[in-house]
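> any chance you could fold what I've pasted below:
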Amino acid sequence: MANSLPMTLRVYRKLSFAVVPLAPALIKRRLKLGKEDPARVGERRGVSNDVRPRGPLIWIHGASVGEVLAAAALIEKLRALNIRILLTSGTVTSAAIVARRFPPDIIHQYVPYDSPRFVARFLDHWRPSLALFIESDLWPNLILSSAARRLPMVLINGRMSHRSFPRWRRVYATISALLGRFDVCLAQSEVDAARFTALGSRNVVTTGNLKLDVSAPPADPAKLERLVSATRGRPIIVAASTHPGEEEMLLEAHRTLKGLFPSLLTVIVPRHPDRGAAIARVIAASGLKAGLRSREDVPTAASDFYVADTLGELGLFYRLAGIVFMGGSLVEHGGQNPIEAVKLGAPIVHGPHVFNFTDVYEALDSAGGARRADTQEALVKQLGQLLADPAARDSQIRAAERVVEQLGGALERTLAALEPYLLQLRLEMGAGHA
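Below is the predicted model of the structure:
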């Protein structure tokens, strides 16, 4: 295999092997930053305390929370076939979401650091029967070592952003050597499919975006009732998955809108909960009052803002919302997934930077299922119009629901594309019982 690799990957493999002695220092630093679980750092070196279950094992890998949740409905379908699932991801937050939202028989492991030694140890232990990589988290050693073992690999919900595509084109030999190891690439859109083909994918099929088929996120009924009681009668804007630079704009929008809606409450759910205290300090410095959920505050009549700096509670706040502003869109992050908010009946406002979900937002905007705000003034205008007009909110919700229904179906198409592999696993299971 090594001789057939481009120089970039040969150098990468040598360097990633050579840096193994530095792994303890890296882990120590990441532990200090809260980016590793001290009880599970061995998994980063391919060491596991869990036992591999008997029979076929499907390995599903996603980078973090968004990718893991995108695969939730697919995982449920695979579980129904009585095939065990190994789910890997790379962040502490994604591990917490798996523990909270997934059945206990789903085995979660942190993906090993991408060194040949750690990857080999991981593969030796788990011996997966089929590997499904979600979207575009392409670790070279993980891919090359799996391919060397003739492990069938499929890229599911494949996405190639407009930023990543030109960068990868400049190193075509590198990316084509990786993508060419996948049996099939299941792309989110025709644009993604064309990009994967141009970068060397051998067999590309457009199946759609699995995030359109996700179930609405859950909410604890008791916690919801407590919040509803505390905020009853107040207009509420929920700013979901916000990023640095957006909270200041929302603060100014709140100031303006409060003149028209004196009891307005703005709930900020930061994409990274550890920013909650800093956001609350910015709000307090502006002379407005904010509660902090991580301190178990509850909104009071005096609260202007409520900072929901906890993990896995977006379903709670989408249900509370009169309007949802989707974060990551006023800054050049690329936007966040609006589908869960739509499924919970929340009208959506977003900024101009939604390139991570271009097709979805274009369809929503053109159908009147979402409103785009390119500037601070437009943000105030769009939010103000929706706050003032319940009929407009209802009309927008209905339009958004129709769009999501029309764009759905990725789950069924993905399962159809995987059927040859699943059939083989079922045959192996039958042979094992014979």
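> going forward, measure contacts between C-alpha atoms and count neighbours the same way
Will do.
> burial measure for residue 385, as a count.
Per other C-alpha atoms under 10 Å, the neighbour tally for residue 385 reads 12.
> same check, this time on residue 398
Using other C-alpha under 10 Å, the number of residues around residue 398 comes to 16.
> now the second one, please; I'll put the structures next to each other:
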Amino acid sequence: MSMDWRRLLWRGTGHLLAPGVHLWLRRRADAGKEDAARLPERFGFAAMARPQGPLIWCHGASVGEAQALLPLLQHLHAARPEITLLLTTGTVTSATLVQQRVMQGLLRGVIHQFVPVDIPHAVDRFLDHWRPDLVLWSESDFWPGILAEIQRRDIPALLVNARMSERSCRRWSLAPQTARWLLRSFRTVYAQTAQDAERLRRLGAADVIEAGNLKEAAPPLPANAETVMQWQMTLGNRPRWLAASTHPSEETQIADVHRALKSRFPGLLTIIAPRHPQRGPEIAAALNAADCSIALRSRSEAVTEATDIYIADTLGELGLWYRLCPVVMMGGSLIPHGGQNPLEPARLDCAVLFGPAMFNFSEAVAGLLEAGGAMQVRDGAELTAALSILLKDPAKTAKIATAARGYAGGQNRILDTLRDAALRFLPARLPAP
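Coordinates of the predicted model:
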């Protein structure tokens, strides 16, 4: 029986659900979960005309996937500046991040659109307008209607940075034909790890290559040079460290560490950059109750000699804080969250610390520890001990930071692999007239 029945089923169901989807999106816009001004993009309407020449459509569901794709897009642009790179995401936060990078001149040749909802008229309108020559789909954000239409139109597609947990694999195994049908949308699947590759093959992916993790291949996070210089003058030689991308319940542990170290390191400044910046006032309220002197960046509060903890509750400034702090503790690792990307501070000459729960970045953790570019602690007491050593011994800190940068810099081969794979599907560059 032809697999085309799945596409027909999707189209029929999608037409029936369309009125409800329209209402749902408008309610999300009213709640601030969608960009009301750009809501037509979710229905496939384009904000601009399609540029002439080859166009690659790249999709990353949210902030993490989009950030992982950005270095690849810049790699493609450097190789072939005439190619248009269309990046779609599905969240307001990811759109804000991309637009910030575009306005700062850090993304060239990239157009951002919101991904269309997976109903027929929205997908058809999107594909009819943009007519992509190649699709780069990221991780495991599988939308059956979109992938079915890509198959029907015979648009080459690659699944990049692909991942498949054992739990997800078991779920997909309950519908093996559907899993195989979706994965056959992709000419080649570039998996993050050998385990991901094996599971994807088990589900029916035809051509799977273990390529590595795009999140481990990226240029250093950006920062405004003038802002960095101003902060360096403000802080001078003051001892300082950063707790980056923290999550609820970690900040109180960090405040305890600060109090334990404060008497040993006069003038110590602890900077907390929460994973979700909107939590800044909430964190300040909790830590003020613990008799810490707090300042918030979102309120433009100055850092004085009396400031104990500075809460960097703004979006897109981690590159600034990494450049200012020689020692960085990765948030999400003192609780069972899975950690945050330790290679970001490693690229910017930071000695990296993390707690026991780094399972989302297990390969990067193993590589950094083997290279001598990081230290792992079990709890707040061990974090206090490690910070005491590093803040007391700048030479040791610099040695760890150098090893971290060396390991992080070696993870960029995947960019060349995916760039070359993508360009094989596009026409060769024409000679200049």
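> let me know the secondary structure of the residue nearest to the spatial centre of structure 1.
Structure 1 has residue 66 as the residue nearest its centroid, 0.8 Å off, counting by C-alpha atoms, centre = their mean. When classified by DSSP: H, G, I helix; E, B strand; the rest coil, residue 66 of structure 1 comes out as helix.
> what does it align to in structure 2?
Aligned counterpart of residue 66 of structure 1 in structure 2: residue 64 (TM-score structural alignment).
> any idea how far residue 214 of structure 2 is from its match?
For residue 64 of structure 2, the distance to residue 214 of structure 2 (C-alpha to C-alpha, to the nearest Å) stands at 10 Å.
> again with residue 126 of structure 2
Relative to residue 214 of structure 2, and taking C-alpha to C-alpha, residue 126 of structure 2 is found at 27 Å.
> which one's more surrounded, these two?
residue 214 (27 against 22).
> skipping its backbone neighbours, what lies nearest that one in space?
Nearest non-adjacent residue to residue 214 of structure 2, counting by C-alpha to C-alpha, 6 or more residues apart in numbering: residue 68, 5.4 Å away.
> ok, residue 324 of structure 2 - contacts?
Residue 324 of structure 2 makes contact with 228, 231-232, according to C-alpha atoms under 8 Å, 6 or more residues apart in numbering.
> swap in 7 Å and give it another go.
Listed by C-alpha atoms under 7 Å, 6 or more residues apart in numbering, the contact partners of residue 324 of structure 2 are residue 232.
> now the helices: where do they sit in the stretch 151-300 of structure 2?
Taking DSSP state H, counting those that start in this stretch as the test, the helices found in the stretch 151-300 of structure 2 are 166-173, 176-183, 194-202, 225-235, 250-262, 280-288.
> coming back round to it: report all helices and strands that the helix or strand harbouring the residue nearest to residue 214 of structure 2 contacts.
Assigned by DSSP states H and E, residue 68 of structure 2 belongs to helix 63-79. On a contact count with 3 or more C-alpha pairs under 7 Å, 6 or more residues apart in numbering; DSSP states H and E, helix 63-79 of structure 2 meets helix 92-103, helix 413-423.
> which one of those helices lies nearest to residue 19 of structure 2?
Comparison of those against residue 19 of structure 2 by C-alpha to C-alpha identifies helix 92-103 as nearest, at 22.3 Å.
> tell me which other helices or strands the closest one touches.
Counting contacts by 3+ C-alpha pairs under 7 Å, 6+ apart, helix 92-103 of structure 2 packs against helix 63-79.
> buried stuff in the helix it packs on?
Neighbour-count burial for helix 63-79 of structure 2, with 16 or more other C-alpha atoms under 10 Å as criterion, is recorded at 63, 65-77.
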